[in-house]
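Enquirer: give me a 3D structure for the following:
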Amino acid sequence: MHAWPASEVPALPGKGRDLQIHDTATQGTITLAPGPVARIYVCGITPYDATHIGHAATYNAFDLVQRVWLDTKRQVHYVQNVTDVDDPLLERALRDNLDWTELAERETALFREDMTALRMLPPQQYIGAVEAIPGIVPLVERLRDAGAAYELDGDIYFSVGSDANFGKVSNLDAEAMRLLSAERGGDPERPGKKNPLDPMLWMAARPGEPSWDGASLGPGRPGWHIECVAIALDHLGMGFDIQGGGSDLTFPHHEMGASHAQVLTGEFPMAKAYVHAGMVALHGEKMSKSKGNLVFVSALRRAGVDPAAIRLALLSHHYRADWEWTDEVLEQAVARLERWRAAVSRPDGLPADALVEEVREALANDLDAPAALAAVDRWVDAQNASDGDDESAPGLVSRTVDALLGVAL
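Expert: This next block holds a predicted model:
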């Protein structure tokens, strides 16, 4: 599966700072100082509706991570998956009388278009669950053969008790885990499981549903968590720098994935930092497909909204915050974009070297994009109120906003 084209990232004078970021597992801020190549895995979409503002906010956060790392003169190895076979996708295809593969391909293509328009840097590997199945099957067999998985009516389940570090990503108690498991795709009430929290690794073939050759597992399809584990281990290995996604993936998805990987490899942890973006609401409720209260990036683009304004609207909120999308949020972003473009369109201006460092410092401090926007606002206000004579300043500001914030002026 191919990703989307990369926009050019301008080089800035000097060098950026190492990233300090909030780690869900330790519940504190840690400093990440990767080697020459920083490694990041971000969980992708299930392509039955793409791309709403909640998606965009999440991928914007991890785009900032890449830009901070690139500014430190590192390379970035970024991997993202597409869950292109799963119950929600099959249910939507059945509802709309569509072939499930057609639906997945259509929505994935739309996602690529939206990511391109928003100038999100693409992953080096963009892997669908279906194409990962040949690598998933041996991992499930290894877990089963090691006694970390068991069969129940033809399905294969992972035993959470096989991982001594289970629970160290989300830090939740058993009851909270059980409730979230039921809410987020698990089946804690199924009779016969060793532990209600045990997640499915391999679903035996169901009538009328797609299935693949599972070798000794029998025909079926993979569970959700093992999909990401197989892709991440194949392309990044253990101990990569960031496992990212929305905060609703903390449990069960990232918790279960970490346990799968840790049992498979005997290493801990799977990722050095677990980083989660907040949820976006509309009309007081979390924006979600199940509620149908979605604002789509593609619909905003069709309505003539500049993608740079959409991106500024996302950047105006801290990535870990839960916030609400409103017309006012977008109007403020449109006005900010107009002010910024007017300020950098002048032939000269106030010196901007200090601004570059302010933006770098803000983003290195747990991706504090609102503080970075405020720094640019101050330069723009001063630029509009005075007569600077630095001919290089407007260009430097434009390159800084482009390179570090992903906004083209």
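
Enquirer: from now on I want contacts and neighbour counts done on CA atoms only, so please keep to that.
Expert: Noted.

Enquirer: helices of the chain, start to end?
Expert: With DSSP state H, the ranges of helices along the chain come out as 53-71, 87-95, 100-117, 129-145, 174-183, 224-235, 255-265, 297-302, 307-315, 327-344, 353-364, 369-385, 393-405.

Enquirer: so which of the ones you listed gets nearest residue 286?
Expert: helix 53-71 (8.9 Å; Cα to Cα).

Enquirer: for the closest one, packing partners?
Expert: Under the contact criterion of 3 or more Cα pairs under 8 Å, 6 or more residues apart in numbering; DSSP states H and E, helix 53-71 touches strand 19-23, strand 75-82, strand 240-246, strand 271-277, strand 280-282, helix 307-315, helix 353-364, helix 393-405.

Enquirer: can you add mean neighbour count and give the helices of the chain back as CSV?
Expert: Converted to CSV, the helices of the chain look like this (neighbours: other Cα atoms under 10 Å):
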stretch, mean neighbour count
helix 53-71, 24
helix 87-95, 15
helix 100-117, 19
helix 129-145, 19
helix 174-183, 15
helix 224-235, 23
helix 255-265, 23
helix 297-302, 16
helix 307-315, 24
helix 327-344, 17
helix 353-364, 20
helix 369-385, 18
helix 393-405, 22
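
Enquirer: compare with the first, here's sequence two:
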Amino acid sequence: MNAEGTLPWQKLLPAPQPGTPAVNFRGWLLTKHGEPLLWIPAEAALARQTLRLYPAQTRRARWARRLVSWAVGLPGAPGLRRLTLSVAADAAFLPLLAGSGQSPDQVRFGIFCGNPRAEGRRIVFLRFGSDNLPDAIIKAGDHPAAHARLEAETALLRAHPVERLRAPPLKGVWQNGPLRAMVQSYAPGDCPRHPAETLVATLLAGWLDPSRQMPVAALPLWRLLEARLPQDVRFPNSRSRLAEVQVAPALVHGDFAPWNLRVERGTGRCWVLDWERGREGGLAGWDWAYWVVQVGLLVRRWSPERMMKELEAWLERPAVRGYLTRAGVHGIARTVVLSGLWYHYLFWPPTERADAWASLLRALQQRWSARPGPADAPPGPG
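Expert: Model prediction:
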């Protein structure tokens, strides 16, 4: 039986009314901090593939996922409890889960519930084909905030070539009353633990538009940021300096982090997932600075003071300097970092370690505004 109305996918896979036909799916529920994290099918091979939906980053999380993968199917598997989903046979979502050529009773899938604290949480389904291999990723939701995220991502995927985004192709969208979903091709590969900085720089360079040059102050996302910034925020470079600097506009991913990458074994092809925050007209370097902070604060659990030192060292690395120079922003590097972190903090408030984020922003402003780095100095004569 389904849990007592508490499962986040309940509206997509409703329980049958008494006396009506049902389809039953045997599986296991994995929780994290008491919240549903994954529902994995009973078949061991499918279960292990579903576990890869969870992009474990910390050593503890990776070991836990490995242990669960090994223990699937064993009596009393740690961290798992048996959960058979009993779903109404006429549920509108079942045909989408079945895909082409399969009846609802042949459906094979796994579920990743995502972050329960995120506004507009979407439920991610891994759909398997008749060969028991992953066939598609389906993101679905029943809340207006989830609808907005789905619509934003589908609009961006339709507006740009998938080769530029490095995104899995969009296969279709679906709607039934308040239920909405998008279907993407499955992106094979692993979540990289320590991707090379040259790989990151190559990805980000593909999101620049060097054919266009405009002042920083004229960038659409910069204007949005300025309108929302607290009045006491100051950047290392003056407004007049920012009005002079010509830059290549950047497509900003908005949630660029290792857990949103997949690298295929053998080919090395890299996929970039979850584009719902993607926006045109941003500043090069915003995504990369966010990446560094997310890894430092969430994975390595660094203090704001340690994070600040890491950002200063990161700005001096050759791959980073090369990317910022190519984008025309190396001379305002610290302003790039600080403005990018404020952009993410204000438009996409962190759901974890928000206090550390706020402390880091204030510490960076105080340190960098008082002591601009050499990279932020105006160019000399000639």
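
Enquirer: TM-score for the pair, please.
Expert: Scored by TM-score structural alignment, normalised by the length of structure 2, the superposition of the two chains gives a TM-score of 0.28; 193 aligned residues with a Cα RMSD of 7.4 Å.

Enquirer: on that earlier part again, could you dump the helices and strands packed on helix 53-71 of structure 1 into a markdown table with distance to residue 299 of structure 1 added?
Expert: Formatted as a markdown table, the helices and strands packed on helix 53-71 of structure 1 follow (distance: least, Cα to Cα, whole Å):
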| stretch | distance to residue 299 of structure 1 |
| --- | --- |
| strand 19-23 | 32 |
| strand 75-82 | 22 |
| strand 240-246 | 22 |
| strand 271-277 | 23 |
| strand 280-282 | 15 |
| helix 307-315 | 11 |
| helix 353-364 | 29 |
| helix 393-405 | 23 |
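
Enquirer: compare the helices of structure 1 and report which one is nearest to residue 22 of structure 1.
Expert: helix 353-364 (11.2 Å).

Enquirer: follow-up on the earlier one: out of the helices and strands packed on helix 53-71 of structure 1, nearest to residue 379 of structure 1?
Expert: Using Cα to Cα, those put helix 353-364 closest to residue 379 of structure 1, at 7.3 Å.

Enquirer: which other helices and strands does the closest one contact?
Expert: strand 19-23, helix 53-71, helix 369-385, helix 393-405.

Enquirer: quick one: terminal-to-terminal distance for stretch 112-125 of structure 2?
Expert: Terminal residues of stretch 112-125 of structure 2 are spaced 6 Å apart (Cα to Cα, to the nearest Å).

Enquirer: now distance to residue 242 of structure 1 too, for the helices and strands packed on helix 353-364 of structure 1, in a markdown table please.
Expert: Listed next are those as a markdown table, based on distance: least, Cα to Cα, whole Å:
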| stretch | distance to residue 242 of structure 1 |
| --- | --- |
| strand 19-23 | 9 |
| helix 53-71 | 9 |
| helix 369-385 | 19 |
| helix 393-405 | 19 |
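
Enquirer: nearest to residue 307 of structure 1, out of those?
Expert: Of all these, helix 53-71 comes closest under Cα to Cα, at 11.0 Å.

Enquirer: quick check: angle from the closest one to helix 369-385?
Expert: Interaxial angle, helix 53-71 of structure 1 versus helix 369-385 (axes from the mean of the first three to the mean of the last three Cα atoms, to 10 degrees): 80 degrees.

Enquirer: rewinding a little: of all the helices and strands packed on helix 353-364 of structure 1, which one is nearest residue 272 of structure 1?
Expert: Nearest to residue 272 of structure 1 among those is strand 19-23; the distance by Cα to Cα comes to 8.4 Å.

Enquirer: show me what the closest one is packed up against.
Expert: strand 28-32, helix 53-71, strand 271-277, helix 353-364.

Enquirer: at 10 Å what do you get?
Expert: Applying 3 or more Cα pairs under 10 Å, 6 or more residues apart in numbering; DSSP states H and E, we find strand 19-23 of structure 1 packed against strand 28-32, helix 53-71, strand 240-246, strand 271-277, helix 353-364.

Enquirer: turn the ones you listed into CSV, including distance to residue 331 of structure 1.
Expert: Listed next are those as CSV, based on distance: least, Cα to Cα, whole Å:
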stretch, distance to residue 331 of structure 1
strand 28-32, 33
helix 53-71, 15
strand 240-246, 25
strand 271-277, 23
helix 353-364, 23
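
Enquirer: nearest approach to residue 145 of structure 1 belongs to which of these?
Expert: strand 271-277 (24.9 Å).

Enquirer: name the residues of the closest one that are buried.
Expert: Using 16 or more other Cα atoms under 10 Å as the burial criterion, the residues of strand 271-277 of structure 1 that qualify are 271, 272, 273, 274, 275, 276, 277.

Enquirer: related to what we said a few turns ago, of all the helices and strands packed on helix 53-71 of structure 1, which one comes closest to residue 114 of structure 1?
Expert: Nearest to residue 114 of structure 1, of the helices and strands packed on helix 53-71 of structure 1 and by Cα to Cα, is helix 307-315 at 8.7 Å.

Enquirer: which one of the helices and strands packed on helix 353-364 of structure 1 lies closest to residue 131 of structure 1?
Expert: Here helix 53-71 is closest among these (Cα to Cα), at 22.4 Å.

Enquirer: for the stretch 251-382 of structure 2, which segments count as strands?
Expert: Listed in chain order, the strands of the stretch 251-382 of structure 2 (DSSP state E, counting those that start in this stretch) span 261-263, 270-272, 279-282.

Enquirer: how about those strands, which one is nearest residue 246 of structure 2?
Expert: For the strands of the stretch 251-382 of structure 2, proximity to residue 246 of structure 2 was assessed by Cα to Cα; strand 279-282 is nearest, at 12.9 Å.

Enquirer: ok so, going back, kindly reformat the helices of structure 1 as CSV containing distance to residue 78 of structure 1.
Expert: Formatted as CSV, these follow (distance: least, Cα to Cα, whole Å):
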stretch, distance to residue 78 of structure 1
helix 53-71, 8
helix 87-95, 25
helix 100-117, 15
helix 129-145, 17
helix 174-183, 28
helix 224-235, 9
helix 255-265, 18
helix 297-302, 23
helix 307-315, 20
helix 327-344, 28
helix 353-364, 19
helix 369-385, 21
helix 393-405, 17
